[in-house]
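Mind folding the following:
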Amino acid sequence: MSGSPIDWLIAPFTEFVFMQRALAGAVMLSLSACPVGVFLMLRRMSLTGDAMAHAILPGAAAGFLLYGLQIVPMTIGGLIAGMVVALSAGAVARLTVQKEDASMAAFYLISLSLGVLMVSLRGSSVDLMHVLFGTVLALNNDALLLIALSSGLTLVALFAFWRVLVAECLDALFLRSVSKLGSPVHFVFLGLVVVNLVAGFQALGTLLSVGLMILPSAAARFWVNRVESMCLVSISIGLVASVSGLLLSYHASLPSGPAIILSAGAVYVASVLLAPRGVLLSRLPRTAHRTA
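All right, here's what the predicted structure looks like:
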């Protein structure tokens, strides 16, 4: 029947090409960005990911000023800007007394204000909203190709550097004392963060692209405690959030990007409350034990 729950779930993706493209982009982003988010969380760098999301804005704005809303120039500009900010913040942290979080915050504030100013010089408020919040329902072949390339690169890099990345999360100082890969892999990892944020920027904008990276990984932390399991659970949560967010956007006529991130946020809140390592299940046995 046309009004059945199955049709409610499947029809938007079978009838409309733009929904199929949006789903493909969101799925590919979930496969790569969610595992990167796990390592960000384990490194206690979740807010660094948010800072990096803002850092790509001036590069994307420069591409917009020169070529308009074209994917390739904005992507290249965002990638360059993100790399410059990441390397600059890392250099300041290693060459001065300032910690990396403080230097990253300084650079991201400069980048955000500069990017908004650059877009405002030429574009309208609609253009600014497009850059900041993305248009996942308007993904074309070029955008999907970019997301596919970034996802493939990320998965290959994670597979190649898996042991070193896990070791650095456990004890970065020890890794640097026994291996020369510590510092290089740190910058490789920052590069992966930038690549995924730039890819996510096409679909979710600079302000929301980090949401698909952080929220599923933060939720996964309440369900499992092994890195491999966290990556798999975070990908699953990212996929569920992408599908549910797109369906919510379609049926309720809501902005697609915020709907996806809010869906991930709902899973996070549910995990905080109901997961085995969440508030209720982790504390109730202790309370019962004390009462007894």
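
okay, CA-based contacts and neighbour counts for the rest of this
Fine.

any idea where the helices of the stretch 151-292 of the chain begin and end?
Shown for the stretch 151-292 of the chain, the helices assigned by DSSP state H, counting those that start in this stretch span residues 162-170, 172-178, 182-208, 211-220, 227-252, 256-274, 279-291.

I'd like the ones you listed laid out as CSV, including distance to Met74.
Listed next are these as CSV, based on distance: least, C-alpha to C-alpha, whole Å:
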stretch, distance to Met74
helix 162-170, 30
helix 172-178, 34
helix 182-208, 9
helix 211-220, 20
helix 227-252, 24
helix 256-274, 19
helix 279-291, 43
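
and the residue nearest the centre of the chain, what does it touch?
Taking C-alpha atoms, centre = their mean, the centroid of the chain lies closest to Met213, which sits 2.8 Å from it. Each residue near Met213 by C-alpha atoms under 8 Å, 6 or more residues apart in numbering is listed here: Ser30, Ala33, Cys34, Pro35, Val36, Gly37, Val38.

chain center to stretch 119-139, what's the gap?
In terms of C-alpha atoms, centre = their mean, to the nearest Å, the centre of stretch 119-139 is found 19 Å from the chain centre.

Here is a second sequence; please produce its structure as well for comparison:
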Amino acid sequence: MSLWSTLVAPFSEYAFMRSALVACMALAVASGPLGTLLLLRRMGLVGDVLSHAVMPGAAIGFTLAGSSLAVLSAGGLVTGIAVVAFMILGTRFGAQREDSSLAAFYFASIGLGVLIVSLRGTNLDLMHVLLGTVLAIDVQALVLIVAVASVVVAVLALIFRPIALQSFDPAFLRTMGGSDSAYRAIFLVLVVLDLVAGFQAFGTLLAGVPLLLPAAAARCWAQRIGPLVGLSIGFGMAAGYVGLLVSYHLNVPSGPAIACAAALVYAVSALVPASRALVAAFNATRAT
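Here you go, the predicted model:
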């Protein structure tokens, strides 16, 4: 088996593989900077919760219009933004800590979404909502994913400086006249938009994979925000490409294959710097 048939032929011969690859690349470009900022803000759990917050709205859309892409996306967007609003209001005016509210939203979203889909759909429908179908992305879904990714990148480009500053020093942003709560709300809405796009490909269980795992891997290699974003995008693209190839050649589900590829990138990224630190410490000990 040649390198061409292994690495390139699946995408050159099959349109569904090309569509899946373009979707993964678009999601990587949008998710890279968002995931980096989420982790810099120590809000990784928030991203995971919001990925599941999309599920009840998508489930309601499914009961109303079946597999209609527009209705599923609109429902997921509405419930995702609603959870953002409740989370902000609850932590500001409520008595509960943010982590308690996030845990409640996390389990409530999963339970409610599964219940709604189960009332009308089959087990196959439930698996589609939970895990998505990367290889079944059609032109309409691809256009939606690319459009949402473009909007996210464009808005981030316009307000990246204050949002990045808020991630490091929100107090300084306030002294410069910036609205801390407004930028935080805009940022979380962008995260929801990205997760709605990711839901089309990865379902609610795995929608957070391109958002969090590549960014976590990038943090093992860089400290400055520019390299962090670049590495996060690159790792996301690599995980999507490798995962699709593994899915094609081994005939395994594409979403979980991409998730495993991203997890492998993170594992290697976490272990290599750690091993270098151990070797350096060992050499320093021998020298003394």
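
ok so, going back, ok, and the most crowded of the contacts of Met213 of structure 1?
Among these, Ala33 has the most neighbours (other C-alpha atoms under 10 Å), with 34 neighbours.

was I right about Ala215 of structure 2 contacting Arg42?
No - the criterion here is C-alpha atoms under 8 Å, and Ala215 of structure 2 misses it with Arg42 at 12.0 Å.

Have a look at those two and say which one is more surrounded.
The neighbour comparison of Ala215 of structure 2 against Arg42 (other C-alpha under 10 Å) goes to Ala215, with 32 against 11.

Can you tell me what the more buried one aligns to in structure 1?
Ala215 of structure 2 maps onto Ser217 in structure 1, with residues paired by TM-score structural alignment.

Measure how buried Ser108 of structure 2 is and give me the count.
Heads up, residue 108 of structure 2 is Ala, not Ser. Neighbours around Ala108 of structure 2, by other C-alpha under 10 Å: 15.

who are the neighbours in contact with the counterpart of it in structure 1?
Using TM-score structural alignment as the criterion, Ala108 of structure 2 maps onto Ile110 of structure 1. If you count contacts by C-alpha under 8 Å, 6+ apart, Ile110 of structure 1 has none.

if you set the cut-off to 10 Å instead, what comes out?
Contact partners of Ile110 of structure 1, counting by C-alpha atoms under 10 Å, 6 or more residues apart in numbering, are His54, Ala55, Pro58, Val85, Met104.

and of the residues you listed, the nearest to Phe18 of structure 1?
His54 (27.0 Å; C-alpha to C-alpha).

Using the three-state scheme, assign that closest one.
The three-state label given to His54 of structure 1 by DSSP: H, G, I helix; E, B strand; the rest coil is helix.

Need the counterpart of it in structure 2.
Using TM-score structural alignment, His54 of structure 1 sits opposite His52 in structure 2.

Verify the stated contact: its match with Thr204.
Yes - taking contacts as C-alpha atoms under 10 Å, His52 of structure 2 lies within contact range of Thr204: 5.5 Å.

Common neighbours of the two, please.
Joint contacts of His52 of structure 2 and Thr204 (C-alpha under 10 Å, 6+ apart) are Gly76, Ile110, Gly113, Leu130, Leu195.

And the residues you listed, which is closest to Val146 of structure 2?
Leu195 (12.7 Å).

Run a quick neighbour tally on that closest one.
Leu195 of structure 2: 36 neighbours (other C-alpha under 10 Å).

Ala157 of structure 2: which of the shared contacts of His52 and Thr204 of structure 2 is nearest?
Leu195 (18.5 Å).
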